[in-house]
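Undergrad: next come a sequence and a model predicted from it.
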Amino acid sequence: MLRELHIRDYALIKQLDLQFERGFTVLTGETGAGKSIILDCLGLLLGQRASAEGVRRGADHALVEGGFEVDPESELARFLRESGFAEEDGYLVISREISRTGRSKCRINGRIATVSMLGEIAPYLAEMHGQHDNQVLLRASSHIQWLDQLGGAELASLKAEVETRYFELVEKERALRDILHSERERAQRLDLLQFQFTEIAEAQLRPGEDEELAERRRILQNVEKLRGATQEAYFLMSGRDMDTLGIRDALSQAVERIAEASRYDASLQSLQQNLETVLYNVEEAMMTLRDYLEQGEVDPGELDRVEARYALIQQLRRKYGDTVEDILQYQGEIGEEITQLENADSLAAELEEEISRLKAALVPLVLDLSSQRREVAANLEKRVQEELAFLNMEKAVFVVEFDRHRREQTLEIDGEQVGVSADGIDNVQFLISTNPGEAPQPLTKVASGGELARVMLALKSILAQVDSVATLVFDEVDTGIGGKAALAVAQRLARLGAYKQVLCVTHLPQVAAGAAHHFMVEKQVSEANVTTVGVNELNPEQRLEELSRMLGGHRTEASLSHAAELMNMGQQWRNLTV
């Protein structure tokens, strides 16, 4: 549930701090006062797109921060803990900072997060319905999801099993199609792979061989330079001839002199030891150099053999992989594909048998799912009908229509090929008739804007009792209604507020009167001619004045009396839901 909302330098808002309570809350104000700006800010916390245009003129960045109550045992709390954003004492803080460049930073409980992460947790926090969001009802593809929400855990579990089995079936059928390519294509592919496999096999590659060859090749290409350099180093240490003193002899003489001197000065003994160590290391190095020089002449043909082998491996690398290991891995992969292609007929038979088994297992599942849906649909029709009657649509008839899928993917049911998807075999569409004597038709053909808003409210009133979202947000969804319908909508929103937090932007005084909490949004112009948006929570006297304004624009005894009557009515509605 939304507990607080803090806004800095967003649009016309310089600074705004709002505290929210449980139940039904309305935001009212003149047209263009900035009511929807507040909902835009809430939308940012729920992962909606940010724009640099939202940053208030003269500010470097905008900041929106919201605090939400979270049940520590809820699915959201578990999700947050698994994602490393555990709530603290049942409280969740989300912030969004937008810069002048349009870039935004998101934080969840103080830790950097992504916009996509906000989008993942948004369905647990709040559900927003704008004036145009009613249009989702016009998309028949969404109706099955609405229906399934009412089916409870049993239907959800069955639907998940259908989805799993369906995608297993899709994968097996894809594999079968791949195998059953035309015989010519399969033969061509097999011929190519066998050539590649043989070419790699005949090379008799060893892991790491390419690196060893590169090292040996470098040595053989520079053998004269290596011999000259090592021989010169040996002469420097041993002496080139009898008349030349080498490093070893010079060190040996130095050791003798220091040894003699240390007989008179014991402090030189450590120097003597150091020189003896150096002399030992020089003699070791000379032995190593001598062994290197005595290796004998290099086989003149070795370089040619190494070059040929190196060129072969380079050719294979260009075709099959960057390293010998990659080439060998590719050989293993094409070996498996060769086996599959050579055994395509038997593999195809195995897949066909597996597909038949999956289809046979899927049939009772989709039939059971369809049966459960029809039971839920019958209950939904009855409850929506009751809600619509209350919402001043007494003559309306609401029907959940079922039809079978028409898809390439099919199951045989009762001798008929029936289309199937991850949702099962059902196409579901909501139909409505708003006038007596007319057959129910799709919502797109018969429902006006006001009627669509009431159908949406009826469905949300029913679904709110089973879904997990804590907060419902309505942005002028009551557009296009008035009179008795407005009173009915107000009463239903008040009832909805008994078990959900409901935030609603409205121009209807009837709806505003039904709320337990009332905020008024208004523009304020400073002496410097700077326009900002302010929000005040109204006390009962102020609510009376605001309702009077909403009723007629002018404060009169009649409008005040009517406003008081509406407030009393709203209190009665709320008392009925307690």
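TA: Arrived safely.
Undergrad: can we go C-alpha only for contacts and neighbour counts from here?
TA: Fine.
Undergrad: residues in contact with residue 67?
TA: 2-5, 91-94 (C-alpha atoms under 8 Å, 6 or more residues apart in numbering).
Undergrad: could you rerun that using 6 Å?
TA: Applying C-alpha atoms under 6 Å, 6 or more residues apart in numbering to residue 67 gives the contacts 3-4, 92-93.
Undergrad: relative to residue 447, which of the residues you listed is nearest.
TA: Of all these, the one sitting nearest residue 447 is residue 3; the distance, using C-alpha to C-alpha, is 36.0 Å.
Undergrad: ok, back up a step: nearest to residue 156, of the contacts of residue 67?
TA: Using C-alpha to C-alpha, the shortest approach to residue 156 within the contacts of residue 67 belongs to residue 92, at 28.1 Å.
Undergrad: which ones are touching residue 124?
TA: Contacts for residue 124 (C-alpha under 6 Å, 6+ apart) come out as residue 469.
Undergrad: next helix or strand past the helix or strand hosting it?
TA: Per DSSP states H and E, residue 124 falls inside helix 115-125. Elements were assigned by DSSP H and E; along the chain past helix 115-125, the next helix or strand is strand 126-129.
Undergrad: after that following strand comes which helix or strand?
TA: Sequence-wise, the next helix or strand downstream of strand 126-129 (DSSP H and E) is helix 143-149.
Undergrad: just give me how far that next one sits from the chain centre.
TA: Between the mean C-alpha location of helix 143-149 and the chain-wide mean there is a distance of 23 Å, by C-alpha atoms, centre = their mean, to the nearest Å.
Undergrad: pull out the buried positions in it.
TA: By neighbour count on 16 or more other C-alpha atoms under 10 Å, the buried set for helix 143-149 is 143-144, 147-149.
Undergrad: can you check stretch 343-352 too?
TA: If you call a residue buried by 16+ other C-alpha under 10 Å, then stretch 343-352 has these buried ones: 344, 347-348, 351.
Undergrad: which elements pack onto the helix or strand where residue 565 lies?
TA: Secondary structure assigned from DSSP H and E places residue 565 in helix 557-577. Under the contact definition 3 or more C-alpha pairs under 6 Å, 6 or more residues apart in numbering; DSSP states H and E, helix 557-577 sits against helix 483-496, helix 509-513, helix 540-552.
Undergrad: most packed of the ones you listed?
TA: A comparison of those by mean neighbour count, using mean count of other C-alpha atoms under 10 Å, puts helix 509-513 on top with a mean of 28.
Undergrad: structure B:
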Amino acid sequence: MLEELEVRGLGPIRSAVINPGPRMTVVTGETGAGKSMLLDAIRLISGGRVDSARIAGTGTQECWAQGVFRVAQDSPACDEAAEAGVDVEDGELFLTRAVPASGRSRSMLCGRTVPRNVLAQVSRSLVVIHGQSDQLRIASPARQREFLDSVGVDDAVCSAYATAWSEFQRVDERLARLQGEQAENRQRADYLRDCLARIDAVDPAPDEYGELRDKRSRIEHAAAIAQGVSEALGVLDPSQLGEEGSGVVDLIGRSVQSLRGIHVAEPFADLADRLENVSQEISDVVFALSDAGAVMDGEMDLDAINSRIHELDDLLRRWGPTIADVLAWRDHARLELEDVDASPEQVDLLRRERQDLLDKAWKTAEALSGERAKAGEALSRMVDQELGSLAMSGSHLEIRVTRRTDPGLLDANGGDDVEFLFTPYPGADALPLGSSASGGELSRLMLALELSAVSYRAAERQGRDAVPSHDRCTYIFDEVDAGVGGRAAVELGRRLARLAREEQVIVVTHLAQVASWADDQIVVSKRVDPDAESVDTVVRPVTGDSRIAEIARMLSGDQSQASMDHARQLLHSSVLG
């Protein structure tokens, strides 16, 4: 609830501080004194706009307003503040706006600069303004649905539908995304198949490329290789070439025999052994050279090798740089192709899941619709009863809940169209709220709605503890008494006082019959400064005799003994039973 409102430089108000009570506070004063400026200040801190021309009369270059609200730590306003990065300390929220005569305004939440729309979001759960310029807040079907849900629909039913809708939306979005990707997936699948077919046709082996290049190198140098091998063999062992003569192997054999023929063991036996080892090593070389020559004779022709290398080079350019990379890409492509090919099955599966979730959401929406229809009927009856006591007998509010016929028409708020239709007098057409009532009638209709809402909520929470004062919302009514007098004015005041048992209520009124029901009263008056030749506005609370004098002024325009006695009697009788 609002604990303090401070205003500087707004219209004729140079500086003012008001501290409304937790129940009903009335703001009274002569016409033109500036009562509406206090409402402008509240609109200002609630993120509303203000005409810079209203600043000019104060002699300042900036108007400034700040509201201090007492809130619970788990209130929606604290949640909104937290989303804006603002921590609430000691259960108090400070909403501040400064608007210069020219230039951009500044918005602050608990001393931290925030966008103006943040103040608007935070204040939505703190303040409800019912003034001639504010009534259209509930004129839209969306706001009417929100109001009906907040009054008469079980939170569990709303939560159940919100969960069902969220699950449906998740699968619906996934399905739409997958369907949108199907054409791209088909193209990708065709590409993968072509690539895999190309790689499989070549069927490369891991070490094949290097081996083929070595073979090609040998074939390209075959003549030089053959000549070198032949010459080497001719020196080492001519018999390998079918020639006669002594080679290195034969000569070393003779040397060994000569050394063995010496009958002195050392060092000749050791030297003979060493020559035999050399002969064996040379024999191994001869065998290797002979084998290399045989391999050369059996290798494929150069054209076949070049053709194979060309095929492998094509793979390496596309998926290399090595054969191992090509084979790894092939394995990955096969797995990806399985996923891409499976997308039609995934689409069918998601379609079935989407339909199941849509059916579930539709059934949940039916329960939500039933709750709304029940609450709408009950709230309409209660509002009509209240209107009869507010000098609007014969007026009728119809809360129409129209169930949509197709599950495809569901949205985040269910499957209903909610509309508030108002009939101002018998025989008149039922028209949408906001286009069928005058400002005063609309204010009283909103009062009837708020009173009925409080009564409905109270009936629903019977047996629970009363709502603590720091959880109260602040309701502000302006021009609610337009066109009302006599007994209807008394009933209007009584109902405002009754609303104040549950919520904080601030009323701007010119009727004593309404003001007398208040727990607190604030008077706005003009103050003339002859020296400065200026007029400003004074805001002051009144109690005791001062309040009796103000009620007397409101009754008869003076403070005669008769009007004072009348004021005392009115205050004495304006007490809720």
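TA: Received the coordinates, thanks. Because the structure is predicted, anything quoted here is derived from the model rather than measured.
Undergrad: still on that earlier bit, and the contacts of the helix holding residue 565 of the first structure?
TA: With C-alpha under 6 Å, 6+ apart as the contact definition, helix 557-577 of the first structure has outside contacts at 491, 494-495, 498, 513-514, 544, 547-548.
Undergrad: for residue 45 of the first structure, see how far away the residue most central in space within the first structure is.
TA: Among the residues of the first structure, the one closest to the centroid is residue 116, at 5.0 Å (C-alpha atoms, centre = their mean). As defined by C-alpha to C-alpha, to the nearest Å, residue 116 of the first structure lies at a distance of 11 Å from residue 45 of the first structure.
Undergrad: and stretch 85-97 of the first structure, how far apart are its ends?
TA: Between the opening and closing residues of stretch 85-97 of the first structure there is a gap of 18 Å (C-alpha to C-alpha).
Undergrad: so where do the helices sit in the stretch 201-350 of the first structure?
TA: Applying DSSP state H, counting those that start in this stretch to the stretch 201-350 of the first structure gives helices spanning 209-221, 223-238, 247-262, 269-293, 302-320, 324-342, 344-390.
Undergrad: ditto for the stretch 1-150 of the second structure
TA: 35-45, 76-83, 116-123, 141-152.
Undergrad: which stretch among the ones you listed comes nearest residue 439 of the second structure?
TA: Across those, residue 439 of the second structure has its closest neighbour in helix 35-45 (14.9 Å, C-alpha to C-alpha).
Undergrad: now that closest one: buried residues?
TA: Neighbour counts over helix 35-45 of the second structure (16+ other C-alpha under 10 Å) mark 35-45 as buried.
Undergrad: give me the mean deviation of it from the first structure.
TA: Superposing on the first structure places helix 35-45 of the second structure at an average distance of 1.7 Å from its equivalents, by mean C-alpha distance after the TM-score superposition for the first structure.
Undergrad: between that helix and helix 116-123, how many degrees?
TA: Per axes from the mean of the first three to the mean of the last three C-alpha atoms, to 10 degrees, the angle that helix 35-45 of the second structure makes with helix 116-123 is 110 degrees.
Undergrad: who are the packing partners of helix 35-45 of the second structure?
TA: When contacts are defined as 3+ C-alpha pairs under 6 Å, 6+ apart, helix 35-45 of the second structure packs onto strand 92-100.
Undergrad: gap between the strand it packs on and the chain center?
TA: Distance, centroid of strand 92-100 of the second structure to centroid of chain: 26 Å (C-alpha atoms, centre = their mean).
Undergrad: again, but for stretch 350-357 of the first structure
TA: Centre-to-centre, stretch 350-357 of the first structure and its host chain are 35 Å apart (C-alpha atoms, centre = their mean).
Undergrad: what does residue 213 of the first structure correspond to in the second structure?
TA: Matched by TM-score structural alignment, residue 213 of the first structure corresponds to no residue in the second structure.
Undergrad: tell me how many other residues crowd residue 213 of the first structure.
TA: Per other C-alpha atoms under 10 Å, the neighbour tally for residue 213 of the first structure reads 16.
Undergrad: now the helices for the stretch 151-300 of the second structure?
TA: Applying DSSP H, counting those that start in this stretch to the stretch 151-300 of the second structure gives helices spanning 155-202, 208-220, 222-236, 248-260, 268-298.
Undergrad: in the first structure, what residues pair with the third one?
TA: The reference is to helix 222-236 of the second structure. So helix 222-236 of the second structure sits over no part of the first structure, by TM-score structural alignment.
Undergrad: contact partners of stretch 29-49 of the second structure?
TA: Residues from elsewhere that reach stretch 29-49 of the second structure (C-alpha under 6 Å, 6+ apart): 65, 95-97, 116, 119-120, 123, 523-526.
Undergrad: try it again with 8 Å
TA: By C-alpha under 8 Å, 6+ apart, the surrounding residues in contact with stretch 29-49 of the second structure are 5, 7, 10-13, 27-28, 50, 65-67, 95-97, 107, 116-120, 122-124, 127, 508, 510, 523-526, 537.
Undergrad: what is the nearest of the buried residues of helix 143-149 of the first structure to residue 185 of the first structure?
TA: residue 144 (42.3 Å).
Undergrad: correct me if wrong: that closest one contacts residue 427.
TA: Yes. Residue 144 of the first structure is within contact range of residue 427, at 7.3 Å (criterion: C-alpha atoms under 8 Å).
Undergrad: just to revisit the earlier point, distance to residue 249 of the second structure for the helices of the stretch 1-150 of the second structure - can I get that in CSV?
TA: Conversion of these to CSV gives the following (distance: least, C-alpha to C-alpha, whole Å):
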stretch, distance to residue 249 of the second structure
helix 35-45, 112
helix 76-83, 96
helix 116-123, 102
helix 141-152, 109
